[in-house]
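Engineer: Sequence first, then the predicted structure, then my questions.
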Amino acid sequence: MNSLYAHHALLPQGWASNVRLHWNEHGELSQIEHDASLQAHGHEYEQQAQWVLPGMSNLHSHAFQRAMAGMTEMAGEGKDSFWTWRDLMYRYALHITPEQIQAIAAQLYAECLRHGYTAVCEFHYLHLNQEGSFYVRPAEMAERVIAAAEQTGMGISMLPVLYSYADFGEQALRHDQRRFSTNAEEILQLIAALECKRNAQVEVGVAPHSLRAASISQIRELVAALPVERPIHIHIAEQQKEVDACIAYSGKRPVELLLDSGLVNQRWCLVHATHLNKAEVQGIAASGAVAGICTTTEGNLGDGFFDLPDYIAAGGRFGIGSDSHVSQSPVEELRWLEYGQRLRLQGRNIAGTQAQRKVGDFLYQAALQGGAQASGRKLGQLKVGYRADIVVLDDAHPNLAGINSTDVLNTWIFAGNDNLVRDVYVGGQQVVQDGKHLRQAEIQAAYGECMRSLRAL
């Protein structure tokens, strides 16, 4: 099957009725018929769906952290924070094998696909073995994560992470950070080793972990060596402690320091960017970079609120990511992106513009565009030449009974907790049918075995 008849499809210009989508053998949309008629083949009609959307890009993922979701929700003796959570995460990361990271990533990606993500940007820094040395194949851990994406059908932008220092001022890494330790030359070698993996479903970019873990001079070296179309991601200004440490070290705030380097442009995704002043909000928007907002993780870790209204007013681009994977649902990320602003500002219907007043529509379409840009791939639109990454909603669900197309996205995002995704196609290949991943049983079995082993440690 290389076509799908949509009674209602979300096209770049908005909802359209009676649309037939065609894609080629490469998984690219090749034709979009408007005002089409449903065709019968003998006694059966062609493949059809009521509500058809572009799949969402998950622009920030640490796949291995899926295995520890729910295991850190216990109060300590003192005040808990991102930093106490990080210590637990480091201890957990020290035990994961290549086989286990593939099983974990496959489980995660299958879950993400079932909820409507069709692409992921994998911010991958678990490079080394338990002793802190490279594997015989230096890129083995990244290769395993890519294999999980291939196993599930998930599109992926692999982002090998440069992680050289423990804090500002090029402080030496701690012993429990030994599996992350890399310099710029080693990261470029990993990127070269992954070049053979690139195809229509796989891109390879780079990610300096943060300004705490990578110097500006190292980042310049990476940017200069990377092909110009490849994506670049970085954690930045996630915690106030990080902002304070950056000011103490450099006299500048993290986003200010990075923007002053002159490196940031549309290739960049600035992940979190939680603690910004007005000038930094304007600066990110003016640079054309994408802000990578990970609401459920930011809430789970107590990071704070992104300054969404001012950023929207400045024309800023943003997308969503599931980060530590306490949630695998784009609906939950978008819902809590809006709800967080409502709580912060004590108002309603925050995310929108004069051109698009429906909050769900604005959030979903903006996140489609931002996520696609951050991935470095042609995604996020049902448009000729773009990937045939397609989400079909469950028209039999009561929430969508008799609904008008103008209310679909608001209802999907803001009404109830059922997963309304019925079918998912990635590159024209169906990977989810009737809410279930086609390889779900084998993936869950491998994940279950992996988790029994990890929890026995």
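Structural biologist: Received the coordinates, thanks.

Engineer: going forward, measure contacts between C-alpha atoms and count neighbours the same way
Structural biologist: OK.

Engineer: Number of residues surrounding Glu44?
Structural biologist: Per other CA atoms under 10 Å, the neighbour tally for Glu44 reads 8.

Engineer: quick one: contacts for it?
Structural biologist: Not one residue lies near Glu44 by CA atoms under 8 Å, 6 or more residues apart in numbering.

Engineer: Give me the distance between it and Val424.
Structural biologist: 22 Å (CA to CA, to the nearest Å).

Engineer: Tell me which stretches of the chain form helices.
Structural biologist: Using DSSP state H, the helices of the chain run over residues 82-93, 98-114, 140-152, 184-193, 216-225, 240-250, 254-260, 278-287, 295-301, 308-313, 330-345, 359-375, 408-414, 440-455.

Engineer: And for the closest residue to Ala9 other than its chain neighbours, the neighbour number?
Structural biologist: Among residues not flanking Ala9 along the chain, Val52 sits closest, at 4.6 Å (CA to CA, 6 or more residues apart in numbering). Applying other CA under 10 Å, we find 28 residues neighbouring Val52.

Engineer: now do the one 4 residues further on
Structural biologist: Residue crowding around Met56 was assessed by other CA under 10 Å; the count is 32.

Engineer: That one against Tyr117, yeah?
Structural biologist: Yes: Met56 is within contact range of Tyr117, at 4.6 Å (criterion: CA atoms under 8 Å).

Engineer: Presented hereafter is structure B, for comparison with structure A:
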Amino acid sequence: MPIHAKTTLLGSDWVHDVRIEIDQGRIRHIQTQANAEPGDERVDVLLPALGNLHSHAFQRAMAGMTETRAAGRESFWTWRNLMYRFLDRLTPEQIEAIAALVFMEMQEAGYASVGEFHYVHHQPGGAPYDQLSELSQRIFAAAQQTGIGLTHLPVLYTYGGVKQEALSGGQLRFGNDVARFLELVDDCRPALPETDSKLGIAPHSLRATSPTDLTEVLRATPEGPVHIHIAEQVQEVTDVQAMLGQRPVAWLLDNVPLGARWCLIHATHMTDAETTALARSGAVAGLCPITEANLGDGIFNGAEYVAEGGRFGIGSDSNIRISLPEELRTLEYSQRLREQQRAVLVSEGSVGHALYTKAALGGAQALGRNAGEIAEGKLADLVAINRDHPTLCALSDDQLLDGLCFAAPDGLVTDLWSAGRHRVKQGRHVARDRIIPAYRSAIADLLASV
């Protein structure tokens, strides 16, 4: 069904009275200065919808459970221990129900697609399921139920640390050597949902794989997105440098063919030289500002990275809070606190416009998705927002994205299309009334077992 928008962001320009025709999930035709026709979906402000480039869906069920402090011990690493204990109880059915809730919430927040960095592969204790891709297929089922665009990123997780320690505890559900990992990837291919889904790989980190394994898996998968956690925590940087002789980002730059298919998640702790080299590599920095703030990771070298033309996108990572505007807001505000000045992540003009449009393009690249802008031939990943809301009603076109990023509450999304699938209407996901009861039932069973 065609869409008619009062105001549309086409490239960098605001255009009024735009009519968009969609065919097989792609934008077939854009007509400007057009009148609405009978049967058109009519919206107020139409934007390219962002991709959420980094998610661990199951962690959504932990939100609010780890905000206490054990005297003298609170850190990322104690949070991780709690996460491992939580993992010991998750069933396939619960993973599917949690993922469906997460994907629904993402779409209602304005994300049309997601990169699911999926590392829970096996049963508690580490035994594989009869179908090696059982838990990946639970993610696929959640994506089909919600209609979100999915880039599935099975994780290679082989070791418990940089010294190639054996996996233990909750990590056993993640573990594969390279041969079984490649079998898992192959097992996922025929089950992928929807024609716009993508399959990539995710070597978890330089902590959880080895240079030899990384080389082998990259040789076996020459196409598709490659995502990796990198330089998130100071301890990680110290450990990798001690083992490999270089800091994590520097080691990657020198030892793998970084380029447009790569997304480096976090990259929080970089030297100036690493920041410049990463920016010039063509890879995407996958930034997760809410989770990074929640875990106390640190602050990304945003000013230097953007000044060098670096590409970035955003992700909700632990999914403790799924809010597209707040991710962008937190990203810019962290830079302001670090630099002690305003308007850091833009050289000139609207900060909100720069944040939104760059994150749209960077996220699309990271997900291997032909999206990120409204143009003929692109996937119809589109989001409509309500300009009549008190936060936005006084703003000019050129101020709209500043208002969305820095002043708006949640709930301004009226409609969302994922590759032309109209999944959010009047602010509600079309499957909300099925997804939420299923999640509540699953989480009640999970908590009863913990």
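Structural biologist: Alright, I've got the coordinates. Here the structure is a predicted model, which means the values were calculated and not measured.

Engineer: what residue of structure 2 matches up with the residue nearest to Ala9 of structure 1?
Structural biologist: Taking TM-score structural alignment, Val52 of structure 1 has Leu46 as its aligned residue in structure 2.

Engineer: pretty sure that match is in contact with Leu10, am I right?
Structural biologist: No: Leu46 of structure 2 is not in contact with Leu10 according to CA under 8 Å; the separation is 9.2 Å.

Engineer: and the helices of structure 1 as CSV, adding mean neighbour count and distance to Gly321 of structure 1?
Structural biologist: Listed next are those as CSV, based on neighbours: other CA atoms under 10 Å; distance: least, CA to CA, whole Å:
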stretch, mean neighbour count, distance to Gly321 of structure 1
helix 82-93, 15, 18
helix 98-114, 26, 11
helix 140-152, 22, 16
helix 184-193, 17, 23
helix 216-225, 15, 23
helix 240-250, 16, 21
helix 254-260, 19, 19
helix 278-287, 19, 18
helix 295-301, 20, 8
helix 308-313, 17, 15
helix 330-345, 19, 7
helix 359-375, 24, 8
helix 408-414, 18, 16
helix 440-455, 15, 22
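
Engineer: would you turn those helices into JSON lines with distance to Asp35 of structure 1?
Structural biologist: Formatted as JSON lines, the helices of structure 1 follow (distance: least, CA to CA, whole Å):
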{"stretch": "helix 82-93", "distance to Asp35 of structure 1": "52"}
{"stretch": "helix 98-114", "distance to Asp35 of structure 1": "29"}
{"stretch": "helix 140-152", "distance to Asp35 of structure 1": "34"}
{"stretch": "helix 184-193", "distance to Asp35 of structure 1": "45"}
{"stretch": "helix 216-225", "distance to Asp35 of structure 1": "46"}
{"stretch": "helix 240-250", "distance to Asp35 of structure 1": "53"}
{"stretch": "helix 254-260", "distance to Asp35 of structure 1": "47"}
{"stretch": "helix 278-287", "distance to Asp35 of structure 1": "38"}
{"stretch": "helix 295-301", "distance to Asp35 of structure 1": "39"}
{"stretch": "helix 308-313", "distance to Asp35 of structure 1": "34"}
{"stretch": "helix 330-345", "distance to Asp35 of structure 1": "30"}
{"stretch": "helix 359-375", "distance to Asp35 of structure 1": "23"}
{"stretch": "helix 408-414", "distance to Asp35 of structure 1": "20"}
{"stretch": "helix 440-455", "distance to Asp35 of structure 1": "36"}
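
Engineer: Which one of those helices lies nearest to Ala40 of structure 1?
Structural biologist: For the helices of structure 1, the distance to Ala40 of structure 1 is smallest for helix 408-414, at 27.5 Å, taking CA to CA.

Engineer: residues making contact with that closest one?
Structural biologist: Helix 408-414 of structure 1 has contacts (CA under 8 Å, 6+ apart) with Val331, Glu332, Leu334, Arg335, Lys358, Val359, Gly360, Asp361, Tyr364, Asn399, Leu400, Leu420.

Engineer: helices or strands next to the strand ranked longest in structure 2 in the packing?
Structural biologist: Identified as the longest strand of structure 2 according to DSSP state E is strand 13-23. For strand 13-23 of structure 2, the elements it packs on are strand 3-10, strand 26-31, judged by 3 or more CA pairs under 8 Å, 6 or more residues apart in numbering; DSSP states H and E.

Engineer: Quick check: which of these is buried the most?
Structural biologist: strand 3-10 (a mean of 21; mean count of other CA atoms under 10 Å).

Engineer: Mind reading off the mean deviation between it and structure 1?
Structural biologist: Following superposition, strand 3-10 of structure 2 is found to deviate from structure 1 by 1.0 Å on average (mean CA distance after the TM-score superposition for structure 1).

Engineer: Please name every helix or strand in contact with that strand.
Structural biologist: Other elements packing on strand 3-10 of structure 2 under the criterion 3+ CA pairs under 8 Å, 6+ apart are strand 13-23, strand 41-48.

Engineer: Using CSV, please lay out those together with distance to Ala442 of structure 2.
Structural biologist: Below are the helices and strands packed on strand 3-10 of structure 2 laid out as CSV (distance: least, CA to CA, whole Å):
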stretch, distance to Ala442 of structure 2
strand 13-23, 37
strand 41-48, 33
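
Engineer: Check those strands for me and report the most buried one.
Structural biologist: Across the helices and strands packed on strand 3-10 of structure 2, averaging neighbours per residue (mean count of other CA under 10 Å) puts strand 41-48 on top, at a mean of 22.

Engineer: Next, the angle from that one to helix 351-366.
Structural biologist: 80 degrees (axes from the mean of the first three to the mean of the last three CA atoms, to 10 degrees).

Engineer: how much space between the corresponding residue of structure 2 for Val281 of structure 1 and Val249 of structure 2?
Structural biologist: The alignment partner of Val281 of structure 1 in structure 2, by TM-score structural alignment, is Thr275. Thr275 of structure 2 sits 9 Å away from Val249 of structure 2, going by CA to CA.
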